[in-house]
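Engineer: sequence and predicted structure, then a few things I'm wondering about:
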Amino acid sequence: MIRPVGILLVDDEKDFAVGLARLLGRKYPDERIRAVHSGTDALSELEREHYGLMLTDLNMPGMDGVELLGKAKAAHPDLSVVMLSAYGTVSTAVDALKIGAYDFLTKPVEPENLFQVVQRGLERSSLLRDNARLQEMVDTYCGPNELVGDSLAIKRLKEGVAAVAESDYTVLIRGESGTGKELVARTIHKLSKRRNKPMLSVNCPAIPDQLLESELFGHVKGAFTGANRDRKGIFVSANGGTLLLDEIGDVSPGIQTKLLRALQDGEIRPVGASKPVSVNVRILASTNQPLEDKIKDHSFREDLYYRLNVLSLTVPALRERREDIVILAHHFLETACAEMGVAPKTLSPEAVACLTAKQWQGNVRELQNFIRRLAVFSSAEIIELGHIRLIEGLDGSTNDEPKGVAPYKDAKEKVVDDFTRTYVEELLSRVQGNVSEAARQSGLSRVALQKILKRLGVEASTFK
């Protein structure tokens, strides 16, 4: 469902503008539609009210459509603008698109064509507004240490996190060890309406099975040997807030049954209690295991899986976002120096190339720990390749990669290729695979962009 974004009509022919407003009003009764009759009035209206879509005549006395387009887009970059003209030519349409118009229509406007263009414009504006709102939420409630990275993979994860945070549904967070699943869970909580309530976490495999039930659901005095007093349990302690069940795939079948009951009924029964206790907790669960395979071998309940997998996020491995290694390394080094209370340190280009070329089997956690060791053992202001060799020797990890560290030139080329691939994929995604528009926005010639796409094996058609 498209949320209303507001439509502004601009045409000095008042009868045409009023008629167009009526036509669109019947088609889109939920939209706020207003007609004005000059560029000046249009700019004033845009200052007073928010509009996502503007249809403007190209030829108007005083301020024409081209001038209005430039001023409106400068003040409101997310505004989608459709140009109207009774003198439509291919060159006119191309010129309008070049200066930032979203689309072009020729008068007299055919209703079917009008509705198609307006529908696409409304969808674009609604999407841009939602993305801006979600980004504002992230900026407001997440500190600078949350979900660091600028790759396409991490951007998509951030969008997913912001989206699922708005609901109260259970979320299953998948990903390899060390990718940051717990960080994703904390970010979801910070963005949710439960942000002012507690968020608690239980590491399921770290607690013996006979104690996990008590840890989760609590117990009453005398329930078992050593139960000298009542214990609330983590479900009750997190009431009103969020509970992360970390590595849910390692929970035994017996605990799975009790968790299923808690998710179905919103009630838990403390060990030894005769009555259930109602709880209001949002459940987040994480796993590094393929739960579908565990269902097949009957070590994980299928009904519990579907209770947990209402919404799902996958945290990418570091090898899938290699262009973020540079950003993460600098971020972790800055943080480590601040934690130790020492002067800030930087990484030399050779050190950056080396870190980027390394295989991080432990993902972000391994990279962070390695950078911490660099900060501790490197007394110099600039960390060089030799410092990395030293840490590898101390770790005994020199032979992890049989061929050693890639040459600087090769490593640099790989970093550039990773960056270029991410850039063009995001660009093509924004322009829906339109190579000409992608070339215009990037400042490259169409031929140059096509050569890049061919070299990287990127098909523009997959983004349409």
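Structural biologist: On my side now, so go ahead. Numbers count the residues shown, from 1 in each chain.
Engineer: use CA for all of it now, contacts and neighbours both
Structural biologist: Will do.
Engineer: could you pull out the strands for the stretch 351-464 of the chain?
Structural biologist: 382-383 (DSSP state E, counting those that start in this stretch).
Engineer: same thing with the stretch 151-300 of the chain?
Structural biologist: Under DSSP E, counting those that start in this stretch, the stretch 151-300 of the chain gives strands at 171-174, 199-203, 242-246, 267-268, 277-278, 282-287.
Engineer: can I get those in TSV with mean neighbour count and distance to Ala42?
Structural biologist: As requested, these are exported to TSV (neighbours: other C-alpha atoms under 10 Å; distance: least, C-alpha to C-alpha, whole Å):
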stretch	mean neighbour count	distance to Ala42
strand 171-174	24	44
strand 199-203	18	48
strand 242-246	25	47
strand 267-268	22	57
strand 277-278	15	56
strand 282-287	23	46
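Engineer: nearest to Arg321, of these?
Structural biologist: strand 171-174 (16.0 Å; C-alpha to C-alpha).
Engineer: hmm, who's touching the closest one?
Structural biologist: 164, 181, 184-185, 283-289, 308-315 (C-alpha atoms under 8 Å, 6 or more residues apart in numbering).
Engineer: next, the one to line up against it:
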Amino acid sequence: MKNDRKYRLLIIDDDKEMVNLLVDYLSKEGFSCLGISNPHSAIELMSKETYDVVISDLIMEGKDGFTLLEEIKEIDPDIAIIIITAFGTLDTAIEAMKRGAYYFLAKPVKLDSLKILIDKAVEERRLREEHKLLLKEAERKFHFNNIIGKSKAMQEVFKLIELVAPTNINVLVLGDSGTGKELVARAIHYNSHRKRNPFIAINCSALPDNLLESELFGYVRGAFTGAITNKKGLFEVADKGTLLLDEIGNMSLNLQAKLLRVIEDKEIRPLGSIQNRKVEVRIIAATNKKLEDEVEKGNFREDLYYRINVIAIYLPPLRERLEDLPILAQHFLEKYGLENGKEVNGFEDEAMRSLLNYEWKGNVRELENVIERAVLLSKTNKISVQDFSLRGIKKDILLFEPMLEKCPTLEELELYYIRKVLKDVNGNKEEASKVLGVSVRTLYRWEKKL
């Protein structure tokens, strides 16, 4: 089977016939091969070019394979080096693996076995490179500089993220639903020394108590009906990384006690097990509840509260930082315009006014949803108010805004409103009088002034 990508192989052997044999076979299998008989030139080549796999003899004139292996590893620590030799012993193979060889093969080499090994090596290298790219993208995406907000409240959030990220302290993130608590938790993780280890998030209100316990601590085979295999809990999965306990205010008192023990002892015990297991996890807790009130009510353990609340980061609701709304809206506009191939480059003034006058009970998450829908519905290069479906908008403010710009008299405002009501009810006097709270006769008298 041919490779879709031409992976690059460097073949080193002072036996020219062996070099030619391997280059010929592996080239036909779809690899890009360079074969050399002088091991001294290998280091110079490795310094100038990038290879995916090196295949090297162990015993060569002028330089042994072990020395060459170490020199190549200094240049590219991730490269797979397959050692081949006619003088192989178990001790030699073990020594080669200790020094960083990917695999050890004895001559004569079975070409199909070598091909399988190379395929495995290049796939593992591809996955490592992909992981590095994903990590870099996550670091870029979740860098606190990429959390949008110019308001004073958000600047304070950024300062706290920068302060706590390099530490190991537990953090409590507070804020209403949709304010971006998980985004802050990820920013803390990806700006810390734990960034190469897992970030795991779980919503404590999404699972029943018994399922949440098994998710967090894991279980052993036979712990309960249906536990046919061992399963690691999220504390073990997140070892050396970060665990976000979202909506921790909904966790039961029973689980709170077990969580407190994990924080204090840095150990977990899977369900059905009699042995504790060490874990080293940073805990970030998040909630939309006032935990002080929950402590007073007896719904949340006071000792746990103080253990998770070493540093608290409060995310204000969107309605309290409206100066951030235009740049958030523009960010989502560009994001969904690009994703959907639509050239939408701004908002009409009335559309932006309607966004600023909306209550945003769902906060930034709701704003993102509204902008995504508007981008899909928009038929022009600017978002209009007709592209929104905002329920509960402060229509009284929107209604009078155009009129207020002209500094009208009270009588002019009154007549403006009457015209608007009559228009909305298609001139029906009885309906209009009900809306205005006056008799039909009074409405007729007012209408003479219109």
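Structural biologist: Received the coordinates, thanks. The structure displayed is predicted, hence computed values, not measured ones.
Engineer: overlay them and tell me the TM-score.
Structural biologist: After superposition, the two chains reach a TM-score (TM-score structural alignment, normalised by the length of structure 2) of 0.57; 269 aligned residues with a C-alpha RMSD of 2.3 Å.
Engineer: returning to what we had before: ok, of the contacts of strand 171-174 of structure 1, which come out buried?
Structural biologist: Buried subset of the contacts of strand 171-174 of structure 1 (neighbour count, 16 or more other C-alpha atoms under 10 Å): 164, 181, 184-185, 283-289, 308-309, 311-315.
Engineer: that older thread, can I get the strands of the stretch 151-300 of structure 1 in CSV with distance to Phe370 of structure 1?
Structural biologist: Shown next, in CSV, are these (distance: least, C-alpha to C-alpha, whole Å):
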stretch, distance to Phe370 of structure 1
strand 171-174, 24
strand 199-203, 24
strand 242-246, 24
strand 267-268, 42
strand 277-278, 45
strand 282-287, 24
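Engineer: closest one to Asp410 of structure 1 among those?
Structural biologist: strand 171-174 (32.6 Å).
Engineer: quick check: the closest one compared with structure 2, mean distance?
Structural biologist: Once the two models are superposed, strand 171-174 of structure 1 sits on average 0.4 Å from its counterpart in structure 2 (mean C-alpha distance after the TM-score superposition for structure 1).
Engineer: ok, stretch 368-375 of structure 1 next?
Structural biologist: Mean for stretch 368-375 of structure 1 is 0.8 Å (mean C-alpha distance after the TM-score superposition for structure 1).
Engineer: show me what counts as buried in that stretch.
Structural biologist: Buried-residue list, stretch 368-375 of structure 1, by 16+ other C-alpha under 10 Å: Gln368, Phe370, Ile371, Arg372, Arg373, Leu374, Ala375.
Engineer: for Leu259 of structure 1, find the nearest of the strands of the stretch 151-300 of structure 1.
Structural biologist: strand 267-268 (8.3 Å).
Engineer: contacts made by the closest one with the rest, please.
Structural biologist: Outside strand 267-268 of structure 1, the residues within contact range by C-alpha under 8 Å, 6+ apart are Phe217, Phe235, Lys258, Arg261, Ala262, Pro276, Val277, Ser278, Val279.
Engineer: go with 6 Å
Structural biologist: Applying C-alpha atoms under 6 Å, 6 or more residues apart in numbering, the contact partners of strand 267-268 of structure 1 are Ala262, Pro276, Val277, Ser278, Val279.
Engineer: thinking again about what came up before, could I get the buried residues of stretch 368-375 of structure 1 as CSV with distance to Leu84 of structure 1?
Structural biologist: Listed next are the buried residues of stretch 368-375 of structure 1 as CSV, based on distance: C-alpha to C-alpha, whole Å:
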residue, distance to Leu84 of structure 1
Gln368, 55
Phe370, 59
Ile371, 57
Arg372, 59
Arg373, 62
Leu374, 61
Ala375, 61
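Engineer: out of the residues you listed, which comes closest to Lys73 of structure 1?
Structural biologist: The closest of these, once distances to Lys73 of structure 1 are taken by C-alpha to C-alpha, is Gln368, at 41.9 Å.
Engineer: out of everything not next to it in sequence, what's closest to that closest one?
Structural biologist: Spatial nearest neighbour of Gln368 of structure 1, excluding adjacent residues (C-alpha to C-alpha, 6 or more residues apart in numbering): Phe332 at 6.0 Å.
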